[in-house]
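# below: sequence and its predicted model.
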Amino acid sequence: MWRHIASNGVTFLLVALFLLGGLILWGKSQYENPGPLSQAICVQVERGANMRKVSQNLEEQGAVSSAPIFRIGAEYEEKSGQLKAGSFLVQPEQSMREIVDVLTKGGASTCGTEVVYRIGVNRISVQVRELDPSSNRFVERAEFSPGEEDVPEAYEETKEKADTRFRIALAEGVTSWQVVQGLNGVDLLEGEIEEVPAEGLLAPDSYEVRPGDKRAALLAQMQEAQAAQLAAAWEARSPELPVETPEELLVLASIVEKETGVAEEREQVASVFVNRLNQGMRLQTDPTVIYGLTKGEGVLGRGLRRSELRKETPWNTYVIEGLPPTPIANPGRASLMAAAQPAETDFVFFVADGTGGHAFAETLDEHNRNVARWRQIEAERGAEAAGNASTGGN
């Protein structure tokens, strides 16, 4: 009898172990295999949230098939206590293991709402936008110009959220004065900037910031980034380039930056100025004249007068020979590389072509024909604008 009981007990134990092993393997496959999510979602993890609450949220949104298995897997990998506060993008069919990694690896939020302070050439604006997980595109909720427009409620509400991301975005071609004005106006940051950095030394880019960050520290980060980009461009420069120092390359790049907003044209525009330097021609570029008038402090807001084209300033390239003494803006990486590696052309002239780009020419006759076409386009546009005004735009 006891032998029979013992035999049954061993059998039961073996069956139990077999079932337990099968259950573990099934749970492991559930944890590691692609998940049930069919469309990306944004998962918010609040400060102080625990793995139980987060796993239940994930199960309710259809991101995981089992909240308990999600918690057991996270516990087994010793990540239960590593949850990070923020909003995180969970992609379709991500496994539970991958989702645990997303929620515990730290760093900036990957979705949710962000506030972008844009320091542009013509205006400074604040944009509140939110990532739509289904399209992976940002949807604008509000935009305004500080000091010029009323602050929208969406901005005040968003700014107070713990998981909101904040970025400072510098446009290519902004001046150092514009950057300082913009940073001093960002209410998120601390510490006033009193001295404007030398022109050209700040890298146009997007910078992640947090409430309470120091403006001076951010400015130093921009300078470090530009120094690295300039060093890389100088290292990669063409051997025949008619500039002798990285500083001269920076000046040339700033002119390229201000002369065209068409990315595909940068190398051609750079080639025009390089060819002129090589031939001893004056650069004769309007943006340098404008800088001589404004010193980068704001936008001229009108066309240049003939008297201003003849006015002697250190930056008036209609008057001076060679490059001006300083950059006229902060060039981006692409313009630095275009100045360092210009296209190989014989172009020495260019003029607007009416499409937003330019018509390039090797000879004065060809350039004069391009100028005549541009004057005709200007005249036609002026007549059309006058006609629209007289008919109320109908």
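Yep, it's here. Note that the structure is a prediction, hence the values are computed from the model and not measured.
# make it CA atoms for all contacts and neighbour counts henceforth
Fine.
# distance check, the spatially most central residue of the chain against residue 275.
Nearest to the mean C-alpha position of the chain, counting by C-alpha atoms, centre = their mean, stands residue 206 at 4.1 Å. From residue 206 across to residue 275, the span is 33 Å (C-alpha to C-alpha, to the nearest Å).
# please compare the first structure with the one that follows:
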Amino acid sequence: MKRLALLAAGLVLAALIALYFLWWGAGPKPGPHTIIVKEGASVASVARDLEKEGAIPGSTRTYRVMARLFGSHDPIQAGEFEIPKGMGGASILDLLQHGQPLQRLITVTEGMPAIVVAEKLAANKYLAGSLPEIVEGSLLPDSYSYQRGETRGAVVARMQAAMNRTIAELWPKRTPDCPVATPEQAVTMASIVEKETGKASERPMIAGVYCNRLRIGMKLDADPTVIYPVTKGKPLGRRILKSELNADNGYNTYKRPGLPVGPIANPGKASIAAVLHPAKTKALYFVADGTGGHVFADTLAEHNANVAKWYALRRQRGQM
């Protein structure tokens, strides 16, 4: 009996040693792969998924035993995790408990129109569900994280909630220097500012010019508002046609004074802030200066002189 007891103890010890080395050894999976862990998942449920993937040594039951004997008892995190090639059972459990879930991002750049955002969301193979209608100007440009399998509608809702929070933060702090009567008008004006300059430092000045024009009933004459009905905010890729400049479609600010009927892009926080806190200026005009920025003028005579310089520069560059 004593010999049998010793033999049994030896077998148990040998089994524990074998499990220990199996637990800490390299994993059987030949390449990196991902696993999605749902909220509230247990070691047992995750182990079943890992076994199906061939990512853990032994069976689900064996892995559960090893985890109970040698692993931490901390909860498993929800999210998507990338398991590197050859990662063993111990390291996999530690990754799921304490590692960083895989972060997937979709970026809406400042001035990106709704049609382009919709195309990005529709083409994303990791998102699910149908694409809801996206109202122009309703999304805040930023980088948004999402989980694999999340619905497109949920991502759009987060983008819209971010814009709503931004407006709620900025609108009460506005100055009276720009005659926009509602947050919606501020977003519309900001979308024009966004499309008119690529220089962040110019936004308050561009906003100041348009606010001055709006105040005195002068037409905004903003090229991006002519382009929007033609391309829905995508680049035009050619010069604006005379027929497009004469089109009366609710957006064309060459045709009528005041703001267009709605935004022409999704403006960023800085452009919205520029409209609500425009530069204090008497300028009513601006034209490109050849460096990516603009030169501003208070009078039409000054503006015409600046335009002549710009045309001369373009002819010198072979652009006219």
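That came through, no problem. All of these numbers come straight from a predicted model, not from anything done at the bench.
# I figured the residue nearest to the centre of the first structure was touching residue 119, is that so?
No. If you go by C-alpha atoms under 8 Å, residue 206 of the first structure and residue 119 don't touch, sitting 10.2 Å apart.
# between these two, which contacts overlap?
168, 169, 170 (C-alpha atoms under 8 Å, 6 or more residues apart in numbering).
# by neighbours, which of these wins?
Most neighbours among these, by other C-alpha atoms under 10 Å: residue 170, with 26 neighbours.
# for it, which residues are in contact?
118, 119, 120, 179, 203, 204, 205, 206.
# pull out the buried members of those residues.
Buried members of the contacts of residue 170 of the first structure, counted by 16 or more other C-alpha atoms under 10 Å: 118, 119, 120, 179, 203, 204.
# and the aligned partner of residue 343 of the first structure in the second structure, how far from residue 12 of the second structure?
By TM-score structural alignment, residue 343 of the first structure lines up with residue 279 in the second structure. When C-alpha to C-alpha is the yardstick, residue 279 of the second structure and residue 12 of the second structure sit 80 Å from each other.
# the two - which one has more neighbours?
residue 279 (20 against 12).
# need the three-state assignment for residue 97 of the first structure.
Three-state assignment for residue 97 of the first structure (DSSP: H, G, I helix; E, B strand; the rest coil): helix.
# no wait, residue 188 of the second structure
helix.
# how about the contacts made by it?
137, 259, 260, 262, 263, 264.
# so which of those residues is the most crowded?
Top of the contacts of residue 188 of the second structure by neighbour count (other C-alpha under 10 Å): residue 264, with 30 neighbours.
# verify the stated contact: that residue with residue 191.
Yes. Using C-alpha under 8 Å, residue 264 of the second structure makes contact with residue 191 at a distance of 5.8 Å.
# which neighbours do these two share?
Joint contacts of residue 264 of the second structure and residue 191 (C-alpha under 8 Å, 6+ apart) are residue 137.
# what's the match for residue 212 of the second structure in the first structure?
In the first structure, residue 212 of the second structure lands on residue 275 (TM-score structural alignment).
# since we're on its match, how many residues are nearby?
Neighbours around residue 275 of the first structure, by other C-alpha under 10 Å: 21.
# quick one: the helices in the stretch 101-250 of the second structure, in order.
114-123, 152-170, 183-196, 203-216, 223-231, 242-245 (DSSP state H, counting those that start in this stretch).
# sorry, back to before: what would the contacts of residue 188 of the second structure look like in JSON lines with secondary structure and distance to residue 178 of the second structure?
JSON lines is the format used below for those (DSSP: H, G, I helix; E, B strand; the rest coil; distance: C-alpha to C-alpha, whole Å):
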{"residue": "137", "secondary structure": "coil", "distance to residue 178 of the second structure": "19"}
{"residue": "259", "secondary structure": "coil", "distance to residue 178 of the second structure": "12"}
{"residue": "260", "secondary structure": "coil", "distance to residue 178 of the second structure": "16"}
{"residue": "262", "secondary structure": "coil", "distance to residue 178 of the second structure": "17"}
{"residue": "263", "secondary structure": "coil", "distance to residue 178 of the second structure": "17"}
{"residue": "264", "secondary structure": "coil", "distance to residue 178 of the second structure": "19"}
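# what's the closest of the buried ones among the contacts of residue 170 of the first structure to residue 359 of the first structure?
Distance to residue 359 of the first structure across those (C-alpha to C-alpha) is lowest for residue 120, with 26.5 Å.
# after the host helix or strand of residue 46 of the second structure, next one along is what?
Residue 46 of the second structure is located in helix 43-53, with elements delineated by DSSP states H and E. Going down the chain from helix 43-53 of the second structure, the next helix or strand is helix 60-70, by DSSP H and E.
# packing partners for the next helix or strand after that following helix?
Of the helices and strands lying after helix 60-70 of the second structure in sequence (DSSP H and E), the nearest is strand 79-83. Packing partners of strand 79-83 of the second structure (3 or more C-alpha pairs under 8 Å, 6 or more residues apart in numbering; DSSP states H and E): strand 33-37, helix 89-98.
# the match of residue 212 of the second structure reaches residue 349, doesn't it?
No. Taking contacts as C-alpha under 8 Å, residue 275 of the first structure lies outside contact range of residue 349: 9.7 Å.
# just the buried positions in stretch 11-31 of the first structure, please.
Neighbour count says stretch 11-31 of the first structure has 27, 28, 30, 31 buried, by 16+ other C-alpha under 10 Å.
# from these, which land in helices?
Using DSSP state H, the subset of these located in helices is 27, 28, 30, 31.
# for residue 99 of the first structure, state which of those is nearest.
Nearest to residue 99 of the first structure among those, with distances taken as C-alpha to C-alpha, is residue 31, at 9.9 Å.
# residues near residue 192 of the second structure, how many?
27.
# what does it align to in the first structure?
In the first structure, the residue paired with residue 192 of the second structure according to TM-score structural alignment is residue 255.
# tell me the spacing between its match and residue 289 of the first structure.
11 Å.
# residue 298 of the first structure and residue 176 touch, don't they?
No. The criterion here is C-alpha under 8 Å, and residue 298 of the first structure misses it with residue 176 at 10.5 Å.
# who touches the residue nearest to residue 82 of the second structure when sequence neighbours are not counted in this structure?
In space, and not counting its chain neighbours, residue 82 of the second structure is closest to residue 34: 4.3 Å by C-alpha to C-alpha, 6 or more residues apart in numbering. By C-alpha under 8 Å, 6+ apart, the residues touching residue 34 of the second structure are 80, 81, 82, 83.
# how close does residue 34 of the second structure get to residue 49 of the second structure?
With C-alpha to C-alpha as the criterion, residue 34 of the second structure and residue 49 of the second structure are 11 Å apart.
# likewise for residue 183 of the second structure?
For residue 183 of the second structure, the distance to residue 49 of the second structure - C-alpha to C-alpha - is 49 Å.
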